[in-house]
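S.K.: next come a sequence and a model predicted from it.
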Amino acid sequence: MSDGPRVAVTGTPGTGKTTTTTLLDGPVIHLNDLIREAGLWSERDEGRGSLVADLDAVREAVGDWSGVAESHLAHHLDADRVVVLRCRPDTLERRLRERGADEAKATENAESEALDVILSEAVERHGLDSVYEVDTTDRTPADVAADIEAVVTGDRGPSAGDVEFTDYL
């Protein structure tokens, strides 16, 4: 990987992580693909229809990385900056249903988004000065990618706490 900052792009499923990071210049590690392809999981959660990642194995597999890593788990990596993509919960729930998620999973993720679950985890692990929120609601993937690029290049300041969806609850 190239030299430069380690930028984790994270967020609730459906916020646009994979879509926007495919538009970025430079290396991108798609952690969910790595977890699936390299068998970096410890069990299958049948109730949620997902794999439970072995985060120690993931950290070991990515090693000394730089560039961008994206996944709803990316904030669990050592990173210099963490971009948390956000989306209005009702829009998020619609996106997930359009992707084929069942009602329970779509609702659970929308509630997690409203409660700032991933943002809170990112701030707890990395601190306020390293976390950048980007609201993807009603924005194009190219516009969101430009915001991520600004974080990568250091042209955008930390912004944890700027986005809130408590009106959803």
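M.R.: Yep, that arrived. Numbering: from 1, shown residues only.
S.K.: please make it C-alpha for all contacts and neighbour counts, starting now.
M.R.: Fine.
S.K.: for Pro89, which non-adjacent residue is closest in space?
M.R.: Sequence neighbours aside, Ala110 is the residue nearest to Pro89 in space, at 4.5 Å (criterion: Cα to Cα, 6 or more residues apart in numbering).
S.K.: contacts only, for the one you found.
M.R.: Contact partners of Ala110, counting by Cα atoms under 8 Å, 6 or more residues apart in numbering, are Pro89, Asp90, Leu92, Glu93.
S.K.: repeat that for Ala142.
M.R.: Per Cα under 8 Å, 6+ apart, neighbours of Ala142: Thr20, Leu23.
S.K.: and here is the other one:
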Amino acid sequence: MRVAVTGTPGTGKTTAVERLDTRAGGHAHVVHLNDVIREEGLHDGEDPDRASLYADFEALGEWLDEHAPGDDAVVVESHLAHHFDADRVVVLRCHPETLESRLRERGEPTETARENAEAEALDVILGEAVQRHGADAVYEIDTTDRSPDEVAEEVRAAVAGERAPSAGTVDFTGWL
């Protein structure tokens, strides 16, 4: 089974899946898709304004099919993970104000942090995940006031099928 863990940058994806892998005793194979893009050269150059890479989606899909086929428990983590085949999609969410603060603390430019906060308030990644995978495969988790271990436990429950799909349960549109 392949599970995508996705969300706007700053929602806690990397931290949650790193804790998930540890808590699962290493049974879940975790793929950090952004690392794969960089390390395997699966991109079409760099966006000079954002200092980020343009992902080659076709090459990434082929890489995932070869290296993370989903026969075992595979967790694919990235703000792009929902663009690929998955049995379940976990969308991590965070209040836009908190998200913007987290991104600025990590050194993101004010404009980038604001843009990501607005995307979070508008449910951009959630909408894309539901459109591609259907609401019955999407699990939404609000990370705003939760510890990394609490978030990892929620992700684990979604991966294990112990939690009902929950697309549309988090609403930050009032922030706009």
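M.R.: Happy to help now that I have it. Here the structure is a predicted model, which is why all the values come from computation and not from measurement.
S.K.: about what we covered before: by neighbour count, which of the contacts of Ala110 of the first structure wins?
M.R.: Neighbour tally across those (other Cα atoms under 10 Å): the maximum, 28 neighbours, falls on Pro89.
S.K.: next up, the contacts around it.
M.R.: Neighbouring residues of Pro89 of the first structure by Cα under 8 Å, 6+ apart: Ala110, Glu111, Glu113, Ala114, Phe165, Tyr168.
S.K.: what's the matching range in the first structure for stretch 160-168 of the second structure?
M.R.: Under the alignment (TM-score structural alignment), stretch 160-168 of the second structure falls on residues 153-161 in the first structure.
S.K.: the matching stretch: end-to-end distance?
M.R.: By Cα to Cα, to the nearest Å, the extent of stretch 153-161 of the first structure from end to end equals 21 Å.
S.K.: same question for stretch 90-110 of the first structure.
M.R.: Stretch 90-110 of the first structure has an end-to-end distance of 7 Å (Cα to Cα).
S.K.: which part of the second structure matches that stretch?
M.R.: Against the second structure, stretch 90-110 of the first structure falls on residues 97-117 (TM-score structural alignment).
S.K.: please report the distance of the alignment partner in the second structure of Asp143 of the first structure from Ala157 of the second structure.
M.R.: When the second structure is aligned by TM-score structural alignment, Asp143 of the first structure is paired with Glu150. As defined by Cα to Cα, Glu150 of the second structure lies at a distance of 11 Å from Ala157 of the second structure.
S.K.: try Val76 of the second structure
M.R.: Distance from Val76 of the second structure to Ala157 of the second structure, by Cα to Cα: 16 Å.
S.K.: give me the more crowded residue out of those two.
M.R.: Neighbours per residue (other Cα under 10 Å) separate Val76 of the second structure from Ala157, with Val76 holding more: 27 against 14.
S.K.: wasn't the more buried one part of a strand?
M.R.: Yes - counting by DSSP: H, G, I helix; E, B strand; the rest coil, Val76 of the second structure is part of a strand.
S.K.: the strands in the second structure, which residues?
M.R.: Taking DSSP state E as the test, the strands found in the second structure are 2-7, 29-32, 43-47, 52-55, 74-77, 88-93, 138-142.
S.K.: what is the fourth one packed up against?
M.R.: So the one you mean is strand 52-55 of the second structure. Under the contact criterion of 3 or more Cα pairs under 8 Å, 6 or more residues apart in numbering; DSSP states H and E, strand 52-55 of the second structure touches strand 43-47.
S.K.: and the contacts of the match of stretch 160-168 of the second structure?
M.R.: With contacts defined as Cα under 8 Å, 6+ apart, stretch 153-161 of the first structure is touched by Leu119, Val123, Leu128, Asp129, Ser130, Val131, Tyr132, Glu133, Asp147, Ala150, Val151.
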